[in-house]
Structures are given as structure tokens and as C-alpha cells.
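> need a structure here:
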Amino acid sequence: MAKVAFIGLGVMGYPMAGHLKTKGGHDVTVWNRTGAKAEKWAGEYGGAAASSPREAAAGREFVFMCVGNDDDVRSVVYGDDGIFAGMERGATLVDNTTASAELARELAEAASEKGFKFVDAPVSGGQAGAENGALTVMCGGAEADFAAAKPVIECYAKMVGLMGPAGSGQLTKMMNQICIAGLVQGLAESIAFGQKAGLDIEKVVSVISKGAAGSWQMENRHKTMNEGHYDHGFAVEWMRKDLGICLAEAKRNGARLPVTALVDQFYAEVEAIGGKRWDTSSLLALLNRN
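Below is the predicted model:
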């Protein structure tokens, strides 16, 4: 049993912290910007709620963090009430936020200067993956730091891998999102085509999903897409944040991402028609507009 803190109890962090307590049996203290949510979590899982990131991190061996973006990370890590102000030498900060590789390297350097360990560990699998403890976790950091954190991370994961030094986890997550963007657009176009052709989408997918066209998106999203239901899953605004990180990194490293840039524009159109919180599969809604 480890002494653990979890910072950020959104749709991902809330169940992830829960698995650390129930599956791992760890001693968990949580903090959330909305204190009532931290109190609710503590009541549900039997852990403790702290009044600040600093208080949550005090005396903890591992501090996990899952917040919104680079600015949110900095706001809870630095400062008098931040995570670093509470951590003790030798403790490890694990950042599950999907953020920039540049920030991961910054945090790794700052942590090292203070005698802390750091692992960037963005996740994939969405809300369902978090709730089921079946996330894929892509990590960056020193091998020894990763090895120590891995057994704890596994409480909410089905796959945990070290991709390289600090920032490598975030770069891997960018590759993941680039793949998803193209896959979802292709699936949306395929379903729109099939609907226009008068085919039974369920029958078609039952066949093509078993071949080279098959994907997680096809298996898990074709039904709701065919029915025009998008009030669930990974929100368009979150995907646009992630794709923005991908495009910014590509600009730095010289990679060409023409399809990713185009799909990001399509998501901007989805937002414009009121789909900011729709699932990413809502790309089909654009194709079906009259």
C-alpha cells in the first residue's frame, strides 16, 4: 500500500482515483478545484479530501494529476499552494493530463532540481476506460522512476508502457490522437455513404469490422453514429485541444499533418453548430446536414 494523492476529479480523474483506492488498496488523498466533488469522492471511496494541492501532496509517495491543459497543470503544480510546495524529496509526480511535450520536459527538470521524480503519463480509453480501469497509459521518464510508478498506475490501466525520456508519453498520445482523427473521419464518411446507398449499416459493420477496416471506433461508435446520437463519450472541445497540441508540435518538429489539420477544421464546424460537448464521432453530423 502506497500513500497517494490525486489532483483533479473530472470524468477521468474521479474513477481513476477510485481504482487506486479500491483495486490497489492505497491510502488516497484527493483534491479538486470544486471542493464538494472531493468531499463526495472521499465519502464514496473512504479516502481523504484536501483543501489544496499542497496539502494533498504532503507526505505522499506518489502524486497523480489529471487536469485540463498546460495552464491548468502549472496552476496546480507551482506556487505556495501547489503540488511541489507539498511534495517531499524522493516522491514521484505522475501527470495523466494530455498536455504538451514541452511542459513535460519543463516539469521533469523542475522536479529534478527539487529532488522529486516525474513521469508524464497521458491516457487513452475515454471515460469508459477510466471507469472500467482499462486505460492505456503512455509514459515518459527515467526507467527507474517509471518502474516504481508502474504498479500503482496499473490500478486503472490495462496497458502501461515507457516510451522514452520525459515528454515521450505526451508525444505518443499525440500520435494516438492523430490516428483517431483520421479513423473517425473515415468512419463517418463510410457510414454516410452507406446510408445514402440504402444499406443496413449494422449488417455492413458486422462484416467489415472483422477485416482490415476494423477499429475500436467502428466497434464502439458505429451504432450511435448510425442513430445520430452524440451526447456521450469524448467531447469535441477536448479533441480540438488535443489536436491543437499535435499541430503545434508538428510545427516545431517539421512533421506534415494535412489530414489532422483538415479534421480539426471539421471539428470547428461541429462546435459552430452546437456540438462542443458532443462525442468526437459527431463528424457524421456534418456530412448529414441538409
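> alpha carbons only for contacts and neighbour counts from here, please
Fine.
> what ranges do the strands span in the stretch 101-250 of the chain?
Assigned by DSSP state E, counting those that start in this stretch, the stretch 101-250 of the chain shows strands spanning 117-120, 123-124, 135-140, 157-164.
> Which stretches in the chain count as helices?
Remark: helices assigned in the chain by DSSP state H are 13-22, 35-45, 53-57, 70-77, 83-86, 101-113, 126-131, 143-153, 168-196, 201-208, 216-227, 236-253, 258-272, 283-287.
> Quick check, Glu61 in contact with Phe6.
No. Applying CA atoms under 8 Å as the test, Glu61 and Phe6 come out as separate, 11.4 Å apart.
> circling back to that earlier point, could you dump the strands of the stretch 101-250 of the chain into CSV and include distance to Leu171?
Shown next, in CSV, are these (distance: least, CA to CA, whole Å):
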stretch, distance to Leu171
strand 117-120, 10
strand 123-124, 12
strand 135-140, 9
strand 157-164, 9
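> between those, which gets nearest to Asp27?
Among the strands of the stretch 101-250 of the chain, strand 157-164 comes nearest to Asp27, with 18.4 Å by CA to CA.
> Next, the second sequence, to be compared with the first:
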Amino acid sequence: MARKVGLIGLGLMGSALAQRLIGAGLDVLGFDLDRSKCDELEKKGGRTAASVADVGHSCDVVLIAVLTVDQVEQVVEGENGLAGAERPPTVLCTATCDPERIASLASRCASRGMVFLDTPVSGSSGQVAKGEGLGLVAGDRDEAARCADVIEAIYPRHVYVGPAGDASRAKLAINLALGLNRAALAESLVFAERIGLDPAAFLAIAKQSAAYSQIMDVKGAKMIEGDFAPQGRIVQSRKDFGLILSEAGRVGQRLPMAEILMGLLEGCIENGEGDWDNSAVIQEVRRRHAR
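Model prediction:
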């Protein structure tokens, strides 16, 4: 029989993870508060449960793909959460979260005899669905090895980072670079267009230059074509940069470029673009006319 794997959260990333798991021949039992997302999972060949508790009682490994650490804690420790199962499952948290709270949650789980692995991924939902994301794995190394089939299914490319919390720390530092790269590309494209260059032709040139970054491949065409169908939403980037700036503040470090990008993201949200793809940061750059 196929190994049964639980999946809590069936949004953009959860849907990509489900696609990977089902493609690997695993039996996926999912749950989301949005019934339409459960229906989509069933169309892909997965099954859905009536609650988080049902997933916890039925699966020995459960992936969490929600948005915030508050939601992660609720899924694990809340009423009818995973920790309440007769035999609590091993949890793989794929969400981008506050590292300190993730480390603390992992410690609380361990005190209950429950395994919690910190396993976010670097890559958009589209990249993850294609197996192109980089999984960051932290927590007990032996327990991670016991979940190797699940980790390899969702993250063909993955690295072990260290104790729980370190994968979340690495993810925030990576997201800082990615977010700044997106903003730099957006600004470069707007500048090229304003000074009379064809943006598509300029992008093709830039990809051959020393300025090249993978962001040009992933987000360049979306920025130029105004295709803001979400692979990673503006509100998610805003949440991540809130975590980045909070963590930087905790250690007494200013991040001046991150502070500027936070303003761009908030400008997008104020203009009703929060649920658009994070490449929509170009919209806010375009709005910043000289006075």
C-alpha cells in the first residue's frame, strides 16, 4: 500500500506539494478550510479529511503548508490539533515562519514525544510543482532520514541545515535576496522603458549580461506582460519581509534596502494588489514618478 501522507493547507504551495506527493505515488489526505481547495485536491487524485484531527489520526507524516506561524501553532497545538492524536504524526512544516517560534514549537513537540521538522522551501509554487525548489531541512537528522521518501518527493533538491529554526532562518535570508532581486529587476525594467528601450528586448540583453539572475527567468516576462497570476502573492512577501525586519531588529541590524522594499509592497497592498503575484512590485515602481 502507498504511504499515507497528510497535508494541511491547500493553497498555492500546498497544491504544488500535493502534486509532487501524488506524482510520487503517495496517498495524500488533505485538509483546508476552503472547500473548493479540497475539491481541487480530489480532482488531482488526493483525498480530503473533515478536520485537522482526522488527518492527524490517519497519517504518520503530515505536512503543514499554511501562511503564518500562528496558524502552524494552531494546527499542531490547538483544539483538535495534531498533537492530540493518539499517536501524534511526524510534522514537516513547509511554511515560512518566525525562526524563534518554530524552534520553540519543535522543542515543545519533542517534550511530548512528537517529531517536528522545520522544512521550508526556496522557490515559487510553480518551481516547487516542477521539482525545482530547494528544500531546507532542519531538526533531528535521524528523524529527517526516516521521512526521506516524503522529503525527496516534494524536494528533489534539498539540503540539511541544522537544528529546528535554522531552516527558517536560512529561508528568511534567502527571501531577503530574492525580494531585493525582484525589486531591482522591476526598477531596471521600468528605467529601461522610461528611457526609450523596448523592455522585452532589454530583458533578453540583461539575461546575457553580468546582471543576470534567475529572477529574470522566473519573473521578467510576468513583469513585462502584466501577468500577475499568483505563484507567490504580494501579501506573502509582505508577511515574509515583516519577519525579516523583525528578526533583524531582534539582533540590532538595520536592513535599509529591505525597509525600502517593504514600502513598495505596502504600496501594492494599498492599491488592491495584495493577492497578485509578487512580480507586481513593478506596479508600485511605475507609480513612483519624480515630482
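> what's the TM-score here?
Once superposed, chain against chain, the TM-score is 0.91 (TM-score structural alignment, normalised by the length of structure 1); 287 aligned residues with a CA RMSD of 1.9 Å.
> Counting neighbours around each, name which of Glu61 and Phe6 of structure 1 comes out higher.
Neighbour count, other CA atoms under 10 Å: between Glu61 of structure 1 and Phe6, Phe6 has more, with 31 against 18.
> Hmm, Pro15 and that one touching each other?
No. Phe6 of structure 1 is not in contact with Pro15 according to CA under 8 Å; the separation is 10.8 Å.
> Kindly compare burial across the strands of the stretch 101-250 of structure 1 and name the winner.
Among these, the stretch with the highest mean neighbour count (mean count of other CA atoms under 10 Å) is strand 117-120, at a mean of 30.
> ok, average deviation of that strand from structure 2?
Strand 117-120 of structure 1: mean distance to aligned residues in structure 2 after superposition is 1.1 Å, counting by mean CA distance after the TM-score superposition for structure 1.
> Which neighbouring elements make contact with that strand?
Helices and strands touching strand 117-120 of structure 1, by 3 or more CA pairs under 8 Å, 6 or more residues apart in numbering; DSSP states H and E, are strand 92-95, helix 101-113, strand 135-140, helix 143-153, helix 168-196.
> let's see it at 10 Å
Other elements packing on strand 117-120 of structure 1 under the criterion 3 or more CA pairs under 10 Å, 6 or more residues apart in numbering; DSSP states H and E are strand 62-65, strand 92-95, helix 101-113, strand 135-140, helix 143-153, helix 168-196.
> What mean distance separates the first one from the matching residues in structure 2?
Same thing as strand 62-65 of structure 1. Mean for strand 62-65 of structure 1 is 0.9 Å (mean CA distance after the TM-score superposition for structure 1).
> hang on, the earlier thing: in a markdown table: the helices of structure 1, plus distance to Val28 of structure 1 and mean neighbour count.
Putting those into a markdown table (distance: least, CA to CA, whole Å; neighbours: other CA atoms under 10 Å) gives the following:
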| stretch | distance to Val28 of structure 1 | mean neighbour count |
| --- | --- | --- |
| helix 13-22 | 6 | 24 |
| helix 35-45 | 9 | 16 |
| helix 53-57 | 9 | 26 |
| helix 70-77 | 18 | 17 |
| helix 83-86 | 15 | 22 |
| helix 101-113 | 22 | 18 |
| helix 126-131 | 17 | 19 |
| helix 143-153 | 12 | 17 |
| helix 168-196 | 24 | 20 |
| helix 201-208 | 43 | 13 |
| helix 216-227 | 32 | 16 |
| helix 236-253 | 27 | 18 |
| helix 258-272 | 37 | 17 |
| helix 283-287 | 39 | 20 |
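> Turn those into CSV, columns for distance to Met159 of structure 1.
Compiled in CSV, these are given as follows (distance: least, CA to CA, whole Å):
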stretch, distance to Met159 of structure 1
helix 13-22, 14
helix 35-45, 24
helix 53-57, 26
helix 70-77, 24
helix 83-86, 27
helix 101-113, 21
helix 126-131, 11
helix 143-153, 9
helix 168-196, 13
helix 201-208, 26
helix 216-227, 15
helix 236-253, 21
helix 258-272, 26
helix 283-287, 28
